[in-house]
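Visitor: Kindly return the folded structure for what I paste below:
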Amino acid sequence: MQFTLVPRHLVCVAAVIATLMPPIAAAESEGTPSRVDVLAKYRQECATCHIAYPRDMLPAASWQRIVGNLQHHFGTDASLDADSVRQISAWLSETSAGEAAARAAPPEDRITRSRWFRQEHAEVPADTWKRPMIRSASNCAACHTRAEQGNFNEHFIRIPQ
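Guide: Sure, this is the predicted structure:
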């Protein structure tokens, strides 16, 4: 009998794939969109106007209020069909057992008013947000060059002049 050593990272990748495949296959067989499809729909709908914010930036209750009131989405009508609302709402509510679940809902469910956001951006002078290339604290992609991929690592920050 011959054994082949498999690098540890490949074993981890295989384990993740094996874990994800049964729920995706089961969802597709029942006619329910997979998580991958719902994520794509979320990105398609939300990233039309702003980045598709990572779901762990807000607690589930905040996402429920936001998605439940899309006709008044921060001054804009961002209405979607009922099926899309239901799917995206359920996906956003599946917050992992991470920091988002423990976070208090920020005022008006605004990410930029959350305690963690203000702490992370405390050193940014108020006039920086008003620069033409930034315009607003909610324009993450203006400074976080990999925000579209959900990467907010400080190594990838470039603050426009």
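
Visitor: C-alpha only now, for contacts and for neighbours.
Guide: Fine.

Visitor: Nearest residue to residue 36 in space, ignoring adjacent ones along the chain?
Guide: Leaving aside its sequence neighbours, residue 36 sits nearest to residue 24 (CA to CA, 6 or more residues apart in numbering; 8.0 Å).

Visitor: I misspoke; the intended subject was residue 84.
Guide: Residue 84 sits nearest to residue 41 (CA to CA, 6+ apart), 7.8 Å away.

Visitor: Next, the second sequence, to be compared with the first:
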Amino acid sequence: MTHLLNAGIARLLFGLLTTVGIAAPAMADNDRRAQPLPLLPKYQQECAACHIAYPPELLPAASWQRLMANLPRHFGTDASLDPATAKQIASWLASHAGTDRRATATPPDDRITRSSWFLRQHDEVPAATWKLPAVKSAANCIACHTQSDQGDFNERHVRIPR
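Guide: Okay, here's the model as predicted:
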């Protein structure tokens, strides 16, 4: 009974605070996090030419800096960009890099797929799945996360190829 009374009081208090505008910023922050960050058009154009344009919050700023500084040797591919484009993308990535607990630890080789949170999220995926012709590797998010090219990795949009 006390639990129900406390929950009712909390809802009433939240409603009052929202009405006077005190709780609105917290709600707005939650709404923003629910919406994928709109991608910088140049980032989308250049990076999505080879793979999905990964959401910048998946890596810390230091990882993005190293990746952008090593584009001629980008995981075995020359992904060089003209200096102005590289600077624009690097600046955008740094300003939107991950800061939450998911991105605090730098993953080995700055690979999103080797980060501890990625490994935890995908621990139930059998090794054989990564080798399927439609998947090829853990870096091919769109193979299973059908909305990942739009920044949506929600599990309700996951379809494992056969």
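
Visitor: which helices and strands sit right next to the strand or helix carrying the residue nearest to residue 84 of the first structure?
Guide: Take DSSP states H and E as the rule and residue 41 of the first structure turns out to sit in helix 35-46. Where contact means 3 or more CA pairs under 8 Å, 6 or more residues apart in numbering; DSSP states H and E, helix 35-46 of the first structure is packed against helix 82-93.

Visitor: ok so, going back, return the residue of the second structure aligned against the residue nearest to residue 36 of the first structure.
Guide: Mapped onto the second structure by TM-score structural alignment, residue 24 of the first structure lines up with nothing.

Visitor: Is it correct that residue 24 of the first structure falls within a strand?
Guide: No: the assignment for residue 24 of the first structure, made by DSSP: H, G, I helix; E, B strand; the rest coil, is helix rather than a strand.

Visitor: doesn't residue 38 make contact with it?
Guide: No: between residue 24 of the first structure and residue 38 there is no contact, the gap being 11.1 Å when judged by CA atoms under 8 Å.

Visitor: distance of residue 13 of the first structure from residue 95 of the first structure?
Guide: Distance of residue 13 of the first structure to residue 95 of the first structure, computed by CA to CA, to the nearest Å: 22 Å.

Visitor: Please, where are all the helices along the first structure?
Guide: 8-29, 35-46, 60-67, 82-93, 99-102, 115-120 (DSSP state H).
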